[in-house]
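**Q** Turn this into a structure:
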Amino acid sequence: MTTPSFPVTLCVIVRDEEDVLQRCLQSAKNLVAQMIVIDTGSTDASPAIAQECGAAVYHFEWQDDFSAARNAAIDKAEQPWILMLDADEVIDRESWQEQHLQAIFTQPNVLGCYVQLTHLTHCWDNNLTHKPVCSATDMACRLFRNDARLRYVGRIHEDITASIEAVSSEAICWSSFTIWHDGYTAERIQNKDKAARNLHLLHLQLEEEPLNPLWWYAYGTEYFQSERYAEALPWLLRAITSFSKQPRLPGYASDVWLKAVYAYYSLQQLDSAIRLAEEAMEQFPLFPDLLLLSSTLYAVRGSLAEAYQCADEASACGDRTHLYTSTNGASTWRAHWMAAFLAERVGKYAQAAHHYEHAAAYTSTQYSSAILKSAAAWHRSDWISSSRLMRYAASTSEQNTQTIALPLTQALAASVHFSAAANLLPFVPALQEAASIDWASFTRHFLYDNS
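**A** Presented below is the predicted three-dimensional model:
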């Protein structure tokens, strides 16, 4: 048996999680000294799977209270540190480096540690080899000392940080440790009926604490995640009104504003969305997701200069996941791509080339990288390179030829490859409306007058 590396107890609460539990426990194996699984009423093979993975299994009667179950797990922990995971989460082992963990363990004043919790938009494959490219990241305190003063509170969206901060306001440190979570993909939400469960628990929580804005935010979030924006918006706005009266905003406040802005937009209330977005940008500077959403709002209104400015600012934000919940690419490739697109439309061609080049640097596929580099070359008047890259993109893409016909034709024509461009013209008519150019003049000038 391999000697465990760290003095940590892994705690997991489960109910009918046989499809994901093994991968969760395997991801922590040999990283922790003890594994505890609290089963709250499984009818599947979850308890047996946990035992096969080396975890101690304890049965706990479900009380409509996640904190009660998590605290029951804490009571069984024997190691000086506790790592709390859900069954639909896995540890990114590459990010859990020994020297970083030891540095935290040896700080006597540290009671807890924020880790990066990355929520995936679709599920892992069974071997954990596929990391989906679309995700959102926030920080959560999942690693903390085994201390009798530290307990979870809340029936749902349970939290350990309040009890840590009651001991010391400076007892939680930050880390780059990463946990991957796919429990809120559309597939898992539907299979587990999480929305109905969560709304039931929130109803009970609101009966106990009707004036706590955290539960207003949580209620709005549940409706938001189900795309029930008309029902989400009043709860989110109510939370915002409460926050405006507080001298110190809670950590999740930025997400409330972001969701409320998006809800307004989804309900086709553009003016209200922009007003709230402008208020939010004053409250939360350098929030890349808010800047990108604001860029979209301005673009829809036709304010392209303001839209470009927001996208450009988002591209310069850097990593802000320690401050704000953020989707991947919000300050990198998505921000640069949006800024490049808008720069074209306001005549900032050098800036468009700059942003296309940076977007390409963050793009993993050969096709997308070549498309972006070609666009950059186009704006730098390097027609030959643009043509070469676009033809390379065409050769590597599995997409239908029509999706690349227009930009490829433009690049080939600009680099005087007229016959090759002419061969693609049959694919172009369906794309003419989106081209935003005078296609008849373009083809007449390049394909006929100069042939």
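**Q** only C-alpha atoms for contact and neighbour calcs from this point on.
**A** Fine.
**Q** At which residues are the strands of the stretch 301-450 of the chain located?
**A** 326-327 (DSSP state E, counting those that start in this stretch).
**Q** Second input sequence below; structure requested for side-by-side comparison:
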Amino acid sequence: MKTIPMITLCMIVKNEGAFLEKCLSSVQDFAEEIIIVDTGSTDNTIDIAKKFHSKIFHYPWDQHFANARNEGLAKATGEWILWLDADECLDIQNPEFYKEILKNKQANLLFLPITNFIGEHLDALNHDSYTHHQPRLFRNHQGIQFINRIHETLDGEPEKLTTDIIDMPILHYGYIDEITKAKNKSIRNKKILKLEAKKEMHSPWVEYHLASEHYRLKEYKLALEYVNQSIFNFLLIGKKPPSVHYKLKYDILIQTNSMNQALPGIEKALLLYPDYVDLHFYKGLILLHQSDYQNAKTCFEKCLELGEHHPDYLILKGVGSFRAMHYKNICSEKLKATDDGERS
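**A** Model (predicted):
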């Protein structure tokens, strides 16, 4: 009979006094072991970590997130490892239920749904958000490690990696404007990304992440240049550009009201990703802007048909529900007004 597995939480932190207690409180009944790798805190981060009986290790910051995270993995003794950032928390009510699920999982790398809240202020009552799935739980001692200087991700021997999904939500607050500004995240991130971009054989993801940083700062011209370069770089190495590239590109074109040339491109993107609800939503907005109400309405109806539960994609809250319904109704009203006008 299988026993309930021991779980280790691994984190890297620096000056996370504002968030760490909320994060650790959310996981204390799920993880039996907490590994904290501190990269130079000068606030009360360490004191908070000690309250939760964390094992604390100090790591000299070398501008390499994967190196720091792997330092924590080397100290973990649990059968499974969960990794979080301090501005995230688990959103679960019954930890034992999820441990029972883990007990019977065959895969060694599990994807969890992450809700990324966006907006200006942390205390806003109605946050917009994006949802996507990331590999956040994995079996220990199976050669799975972090790679990449920034926007690190898990990697292992491909023939030994087996994946699955577990519906254990994580809430992420780090993209809210007041938090990114307080931490100077964008300055730090761009500095590290530009170090990576200087490497001759760097990943095309580097330009995508630079595009994302400029997008968050509303520097749309630079963001568009970087995302287009990233798409081109993926094509150069014979790989299909990931879906988030097209989402970001057409989001930028809509934000800047540059929709006249967008329709042919988004049609091609939808050939690559025909079930990506956000792209259908953006196509609907473009057609609505062009007063093509019937085809725009068809797009929003497609969004409602697809819904928002697609683990492979980054999805804006509402594009498969209330946002799509809102714009569908606008299209219906426009068509009715046109029809009434023709009759009169």
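**Q** helix, strand or coil for the most centrally placed residue in the first structure?
**A** The residue lying closest to the centre of the first structure (C-alpha atoms, centre = their mean) is Ala136, at 1.0 Å. Per DSSP: H, G, I helix; E, B strand; the rest coil, the secondary structure class of Ala136 of the first structure is strand.
**Q** State the distance from it to His122 of the first structure.
**A** Taking C-alpha to C-alpha, to the nearest Å as the measure, Ala136 of the first structure falls 12 Å from His122 of the first structure.
**Q** what does Cys24 of the first structure give?
**A** 16 Å.
**Q** now do Leu389 of the first structure
**A** Distance, Leu389 of the first structure to His122 of the first structure, by C-alpha to C-alpha: 31 Å.
**Q** Also Gln190 of the first structure?
**A** Taken as C-alpha to C-alpha, the span from Gln190 of the first structure to His122 of the first structure is 13 Å.
**Q** who has more neighbours, these two?
**A** Under the criterion of other C-alpha atoms under 10 Å, the comparison of Gln190 of the first structure against His122 puts His122 first, with 19 against 12.
**Q** you'd agree the more buried one is up against Trp180?
**A** No - His122 of the first structure lies out of contact with Trp180 (C-alpha atoms under 8 Å); the separation is 11.4 Å.
**Q** name the element Ser42 of the first structure belongs to?
**A** Assigned by DSSP states H and E, Ser42 of the first structure belongs to no helix or strand.
**Q** Kindly report the same for Trp61 of the second structure.
**A** Going by DSSP H and E, Trp61 of the second structure is not in any helix or strand.
**Q** Next up, the contacts around it.
**A** Going by C-alpha atoms under 8 Å, 6 or more residues apart in numbering, Trp61 of the second structure touches Thr39, Gly40, Ala68.
**Q** List buried members of the residues you listed by neighbour count.
**A** Buried members of the contacts of Trp61 of the second structure, counted by 16 or more other C-alpha atoms under 10 Å: Thr39, Ala68.
**Q** Which of the contacts of Trp61 of the second structure are still contacts in the first structure?
**A** Listed in the original numbering, these still in contact in the first structure are Thr39, Gly40, Ala68 (both residues aligned by TM-score structural alignment, their matches' C-alpha atoms under 8 Å).
**Q** can you put those in CSV and add distance to Val13 of the second structure?
**A** Compiled in CSV, these are given as follows (distance: C-alpha to C-alpha, whole Å):
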residue, distance to Val13 of the second structure
Thr39, 6
Gly40, 8
Ala68, 10
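**Q** which position in the second structure aligns with the residue nearest to the centre of the first structure?
**A** Taking TM-score structural alignment, the alignment pairs Ala136 of the first structure with Tyr130 from the second structure.
**Q** give me every residue that touches that match.
**A** Applying C-alpha under 8 Å, 6+ apart to Tyr130 of the second structure gives the contacts Thr115, Asn116, Phe117, Ile118, Leu314, Ile315, Leu316, Lys317.
**Q** out of these, who has the most neighbours?
**A** Top of these by neighbour count (other C-alpha under 10 Å): Ile315, with 24 neighbours.
**Q** what's near enough to touch it?
**A** Tyr130, Thr131, His132, Val277, Asp278, Glu308.
**Q** Tell me how far the first one lies from Lys247 of the second structure.
**A** This points to Tyr130 of the second structure. 12 Å.
**Q** if we can go back for a sec, quick one: the contacts of Ile315 of the second structure as JSON lines, columns for distance to Trp205 of the second structure too.
**A** What follows is these, written out as JSON lines (distance: C-alpha to C-alpha, whole Å):
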{"residue": "Tyr130", "distance to Trp205 of the second structure": "19"}
{"residue": "Thr131", "distance to Trp205 of the second structure": "19"}
{"residue": "His132", "distance to Trp205 of the second structure": "17"}
{"residue": "Val277", "distance to Trp205 of the second structure": "22"}
{"residue": "Asp278", "distance to Trp205 of the second structure": "20"}
{"residue": "Glu308", "distance to Trp205 of the second structure": "25"}
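**Q** Keep only these that stay in contact in the first structure.
**A** Retained in the first structure from those, counting by both residues aligned by TM-score structural alignment, their matches' C-alpha under 8 Å: Tyr130, Thr131, His132, Val277, Asp278.
**Q** I'd like to know how far the third one sits from Leu73 of the second structure.
**A** If you measure His132 of the second structure against Leu73 of the second structure using C-alpha to C-alpha, the figure is 24 Å.
**Q** neighbour-wise, which of the two wins?
**A** Leu73 (24 against 18).
**Q** Grab the nearest non-local neighbour of the more buried one.
**A** Nearest residue to Leu73 of the second structure, sequence neighbours excluded (C-alpha to C-alpha, 6 or more residues apart in numbering): Cys10, at 6.8 Å.
**Q** dump the residue contacts of the corresponding residue of the first structure for the one you found.
**A** In the first structure, Cys10 of the second structure lines up with Cys11, judged by TM-score structural alignment. Residues near Cys11 of the first structure by C-alpha under 8 Å, 6+ apart: Met35, Ile36, Val37, Ile38, Arg70, Ala73, Ile74, Ala77, Ile82, Leu83, Met84, Leu85.
**Q** Now render those residues as TSV, adding distance to Cys173 of the first structure.
**A** As requested, the contacts of Cys11 of the first structure are arranged in TSV below (distance: C-alpha to C-alpha, whole Å):
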residue	distance to Cys173 of the first structure
Met35	24
Ile36	25
Val37	26
Ile38	27
Arg70	21
Ala73	23
Ile74	20
Ala77	22
Ile82	15
Leu83	15
Met84	16
Leu85	18
